[in-house]
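Participant: The sequence and its predicted three-dimensional model are supplied below.
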Amino acid sequence: MGALGRFISWLTHKLIFGAVLAVVGLAGFGFWVYLRDQVDFDVRRLEIVRALTGETAKLQAALSDVEARMAAARVELGAQQDRAAQAAKVARDLEGLSGGLNRLTTDAAQLKENDERRARMRQMEADSLKRVADLQDGLKRTQWEKDGLEIALGRMQMQLKSVEENKSKVLHYAREAWARHGPYVLLIVGLYFLGPPLGRVFLYTVFAPFVSGRSPVLLGAATEVLPEITVSRSSMDLTLGPGDTLWVKEKFLQASDEGLNKRTKTVLDWSMPVTCVAAGLSELIEMHNRTDAATYRATFSSKENPNTELVLVSVPPGASLVMRPSFLAGAVGVGGGKVRIRRHWRLFKMQSWVTGQFRYFEFVGPCRLLVAGSRGVRAEVLTPMPGNLAPARRTNQDATIGFTPGLAYRPVRAETFWAYFRGMNPLFDDLFEGEGVFLCQETSAKGPQEQVRKFWAALWGGVLRIFGL
């Protein structure tokens, strides 16, 4: 499926879920209205019908009054127009009698009477025309009033018809919920679409820089001796000298020499049984070389995932390696000794709350560790160099396996916003500073850190849900 197809699929899912969210929100608000409604639905419906019927009757009476006034105004308008026309005609006739030769043959008293009558006719005409203009203006305003009443009456009749036909309680309370709480439903749907993008922007621009500036986690001082790491292989051979003991997960053991004494080891370390079970370090195969001079060999590779590769980490005396136990495929106690594991708690570090890792496990030498990683395990060595006396290197948080305790470790904001925004990278990368070695997978498998990222994503979603978002 191409990018366009994925976008259409994503948009379809968002729209469908948004519609479902709107329906559920409307149903919830409708149920809330129903619970708070103390009046019987049928009684309330009859009351509304009576109220709407009364309002409709008032509007009809007002409309009838307006129509009556308009009819009376039209009658008066016609009469005034006729009166103005008649007055104008009489005035013109009188002007004809008093003008030209008629003025010479008519006595002065008659001329005076004609002039006075003509003046009265002109005044009558002017009064009638003014009244016509007033009536026309009044008719226009009355027509507007009539139009408004007709619109209001139409709406009222539609509402009355809807209430009379609506005998469903579900539909009634759905409409009530929309009328009272519709904006909240729209707000919830809007936050569903815009909340996650805005949350990612906030986390990247505000929260991540704040966390990146906190002091790093430092579990120990730098040492002169460092663990030795072999080349990553899909199959790894390991030799067990006299007195050596190997504990390995069964799914990694492929072959071993016959002279080794084998038994089942319930957990790797009884001082932390729950941790061992959670990390898969339970029901291990224990192989012990009881001879004084013989050397035996065992071969390891992943039986479940062909992309998993192994490295052998040799931790000499005086050195140690901080590592997540879930990446440990096996461990070798040298000369009959056990594998010593120190635990470091960091409950009050901001970095611990961000990464979800409050406890660190330090494997103390001498020992050998068989480490598994996706597509291989890479060792990054940080040493001061001319021009770079404080070396630092970042890696994808999902790829980190372990590091020497002399390295300062802290999460820093991902370098590119778009990769994080699209979910291609986590919000934080791991940054290591100082002198030492850290191990990481060649590819970021969906391993423990992916679960941490999902945890924070779920936590953010939970916070949104708590506030109704």
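Facilitator: Arrived safely. Residues are numbered from 1 along each chain as shown.

Participant: C-alpha from now on. contacts and neighbour counts both.
Facilitator: Fine.

Participant: all helices of the protein, in order?
Facilitator: Here the chain has its helices, by DSSP state H, at 3-36, 41-97, 102-105, 108-165, 169-202, 208-212, 273-278, 350-355, 417-421, 448-466.

Participant: Identify the residues contacting the third one?
Facilitator: Helix 102-105 is contacted by residues 97, 111 when judged by Cα atoms under 8 Å, 6 or more residues apart in numbering.

Participant: one step back: with respect to burial, which of the helices of the chain scores highest?
Facilitator: Highest mean neighbour count of the helices of the chain: helix 350-355, a mean of 18 (counted as mean count of other Cα atoms under 10 Å).

Participant: closest one to Lys338 among the helices of the chain?
Facilitator: In terms of Cα to Cα, the element of the helices of the chain nearest to Lys338 is helix 273-278, at 15.0 Å.

Participant: Run the chain-centre distance for that closest one.
Facilitator: 36 Å (Cα atoms, centre = their mean, to the nearest Å).

Participant: Check the gap between Gly30 and Thr299 for me.
Facilitator: Gly30 sits 67 Å away from Thr299, going by Cα to Cα, to the nearest Å.

Participant: putting a second one here so we can go through both:
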Amino acid sequence: MTAIRRLAGWVLRRSILFVALVAALLIYRATRPSFESLAGLRESAAAMAAGGPALEGFARDIAARAEAESLAYHRLGREALDTRIAAAEQARAPLASACGADLPALLTRGAAGVIDNRRKCLTTAALTREIETLVALRTSLDARRPGEPLADALRRHAATMRVAAAIVRDAQARLATLNGDYVPNLLQRREIALQRARITGALAAHRAAARDARALIATQQGIAAARRRAAAISGEALARYRTLAKVRAKALSDNLLQRASAWAETNRLRSVAVQAAGAFLLIVATPYLIRLFCFFVVAPLAARRPAIRLMERGASITLPGPSAPSVGVRLATGEELMVRQDYLQTSSHAGTKRTRWLLDPRHPLTSLAAGLAFLTRIRGDGELTTVSAVRDPFAEVLLLDLPAGAALVLHPRALAAVAQPIDQPLRVETRWRLGSLHAWLTLQLRYVLFHGPVRLVVKGGRGVRVEQAEAGRVFGQEQLVGFSADLAYSVTRAETFWPYFLGREPLLKDRVAAGGGILVAEEAPLAGRRGGEVRHGIEGLIDAVLTMFGL
């Protein structure tokens, strides 16, 4: 069944990993175009914003150049005008579609394509102005002398018209005088004919000058109209460019990723991320730095401090046999047995049984906290009682005999039963060691001593082992549950560095110096706990408090 659960767990974990990989790939494929379009949008918006001033400068330059060139067109003759018109039309032909939509250029070539398109449109406007100006000048070519500017030609024709008008007025005045003579002579008739001829010639000259003036004015108007149309086309081209630049900028500002980027820049997210990363690294590294400090500074310092010795010399304690799932306790004459309710397996029917509220009434809190309350007291000479962990499948028990004069430091939680003389009850003594660094490092400031004569039934996960101190022993803090009170107890640093540094082993272990006493160790302290792990949270806090009080 365990193998099936492991296989199912392995398959489930791999399935979750596979689903996570598929989701990651889908998210990447879904967001990658967004990131790419954001990059292109950001690039095109920046390029168009930067290209606007340059494009406007190009428009001003090309308009100024066209204006300067138009001032010299009056010097061109008919053939030169025709040649110039043909060249301008040929140059304009490939640029005819440049003033259309910019979307194809934007999609194919980006912002550079739009800028190039607008430059071509501005060039087309300048060429169109040049063609229309040249055509207008060509229509009034007969009204001007070779190389004569329009303004000079207009002034000349205006002067001609004024002179002709003056001649007409003078001739008409003379005709009026001559016509007043009712009998004109021959000479007067000749004068009348002459004045009439003057009027006819002046009127013809006036009409010719007026015609040429009108042609020149039409040319000026055509040139002005060409200038206005070119300016309108250029203005429209620039306006469309500015509109497209605003559209791209708005699209960039409306983009969620760009908003996130702008928000990050506004809130200095990069700086915050760097600070958070530094704080995170410090938080992650702090436990390891503390471990380094504790391993190389605190632990060696603690090892050099004097050990804890609770009693100078005591009677020797005989080593018991190995622990077992159950142990039989036969009462001697004048003895009584006090056993936990959940460790009472079988008892003699003839024995006297009563409830013992506390193991030691002088230490009620210790008895209650260690679970040594509501005990079953059994009396009867020779009565046999079997002590076993009825509810804990991993616990084993061991019977330890403390003679008179012997004392054992023991966690009360490890007691399952006590057999004591009725007339000499168990003496429990507590001693504090607030001034010892070893006590503070192990957080055990109080030690509970059990004095003989008494027989103790000690329990432990997967068994209890009792051995001689001999040349000194080192135990894990969870394993050591008791030791002879005359032994020197201290802490020592873990034997290897890396298991401690990586959190696999504790920094300190219990050390008992050489002597004739015994050590009581629990084989597997975590065997009876769910999951076999150290408890955390409230349960861990309670365990720490119990350890502090030696329970």
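Facilitator: Cool, got the structure. The structure presented is a predicted model; accordingly, all values stated were derived computationally and were not measured.

Participant: what's the TM between chain one and chain two?
Facilitator: With the length set by TM-score structural alignment, normalised by the length of the first structure, the two chains reach a TM-score of 0.58; 322 aligned residues with a Cα RMSD of 4.4 Å.

Participant: And the residue nearest the centre of the second structure?
Facilitator: With distances taken as Cα atoms, centre = their mean, Ala273 lies nearest the centre of the second structure, 6.9 Å away.

Participant: Now check that residue against the first structure: what is it aligned to?
Facilitator: Using TM-score structural alignment, the equivalent of Ala273 of the second structure in the first structure is Gly182.

Participant: leaving aside the residues next to it on the chain, what's closest to that match?
Facilitator: Leu26 (7.7 Å; Cα to Cα, 6 or more residues apart in numbering).

Participant: That neighbour matches what in the second structure?
Facilitator: So Leu26 of the first structure corresponds to nothing, using TM-score structural alignment.

Participant: Would you mind measuring from Leu26 of the first structure to Leu171 of the first structure?
Facilitator: For Leu26 of the first structure, the distance to Leu171 of the first structure - Cα to Cα - is 11 Å.

Participant: do Lys251 of the first structure as well
Facilitator: 61 Å.

Participant: and what of Thr245 of the first structure?
Facilitator: 74 Å.

Participant: Gly2 of the first structure now?
Facilitator: Taking Cα to Cα as the measure, Gly2 of the first structure falls 43 Å from Leu171 of the first structure.

Participant: Check Leu464 of the first structure too.
Facilitator: Leu464 of the first structure sits 30 Å away from Leu171 of the first structure, taking Cα to Cα as the criterion.

Participant: which residues does the closest residue to Thr404 of the first structure other than its chain neighbours contact?
Facilitator: Once flanking residues are discounted, Thr404 of the first structure sits nearest to Leu321: 4.7 Å by Cα to Cα, 6+ apart. When contacts are counted by Cα under 8 Å, 6+ apart, Leu321 of the first structure touches 227, 315, 362-364, 402-405.

Participant: Inside strands: which ones of these?
Facilitator: 315, 362-364, 402-403 (DSSP state E).

Participant: Quick check: of the residues you listed, which lies closest to Val132 of the first structure?
Facilitator: Looking across these and measuring by Cα to Cα, the closest to Val132 of the first structure is Gly402, at 99.6 Å.

Participant: Excluding chain neighbours, what is closest to the counterpart of that closest one in the second structure?
Facilitator: Per TM-score structural alignment, the equivalent position to Gly402 of the first structure in the second structure is Gly482. Using Cα to Cα, 6+ apart and skipping the chain neighbours, the partner closest in space to Gly482 of the second structure is Leu410 (4.1 Å).

Participant: go on, Arg410 of the first structure?
Facilitator: Per Cα to Cα, 6+ apart, closest to Arg410 of the first structure is Pro216, 4.7 Å.

Participant: Ala294 of the first structure: neighbour count?
Facilitator: 12 (other Cα atoms under 10 Å).

Participant: My read is that it contacts Gly241, right?
Facilitator: Yes - contact status for Ala294 of the first structure versus Gly241: in contact at 6.8 Å, counting by Cα atoms under 8 Å.

Participant: Alignment lookup: the residue nearest to Gly482 of the second structure to the first structure.
Facilitator: Using TM-score structural alignment, Leu410 of the second structure pairs with Met323 in the first structure.

Participant: got a list of what the corresponding residue of the second structure for Arg378 of the first structure touches?
Facilitator: Using TM-score structural alignment, the partner of Arg378 of the first structure in the second structure is Arg465. Contacts of Arg465 of the second structure were listed using Cα under 8 Å, 6+ apart, and they are 322-323, 520-523.

Participant: which residues does the nearest residue to Ala249 of the second structure once chain neighbours are set aside contact?
Facilitator: Closest residue in space to Ala249 of the second structure, ignoring its immediate chain neighbours: Ala45 at 5.5 Å, by Cα to Cα, 6+ apart. Taking Cα under 8 Å, 6+ apart, we find Ala45 of the second structure in contact with 111, 245, 248-249, 252.

Participant: what's the matching residue for Ala299 of the second structure over in the first structure?
Facilitator: By TM-score structural alignment, Ala299 of the second structure lines up with Ala208.

Participant: start and end residues in the first structure for the helix or strand harbouring Ala80 of the second structure, please.
Facilitator: Assigned by DSSP states H and E, Ala80 of the second structure falls within helix 78-92. Under TM-score structural alignment, there is no match for helix 78-92 of the second structure anywhere in the first structure.

Participant: May I see the buried residues of that helix?
Facilitator: For helix 78-92 of the second structure, a neighbour-count test (16 or more other Cα atoms under 10 Å) marks 78, 81-82, 84-85, 88, 92 as buried.

Participant: Okay, buried residues for the helix or strand following that helix please.
Facilitator: Tracing the chain past helix 78-92 of the second structure, the next element assigned as helix or strand by DSSP H and E is helix 103-139. Counting neighbours by 16+ other Cα under 10 Å, one finds that the buried residues in helix 103-139 of the second structure are 105-106, 110-115, 117-138.

Participant: same deal with stretch 202-221 of the second structure?
Facilitator: So for stretch 202-221 of the second structure, counting by 16+ other Cα under 10 Å, buried means 202-203, 205-206, 208-210, 212-220.

Participant: Show me which pair in those is furthest apart.
Facilitator: Ala202 and Gln220 (26.2 Å).

Participant: picking that back up, now do the same contact list for the match of Ala299 of the second structure.
Facilitator: Taking Cα under 8 Å, 6+ apart, we find Ala208 of the first structure in contact with 412-413, 427-428.
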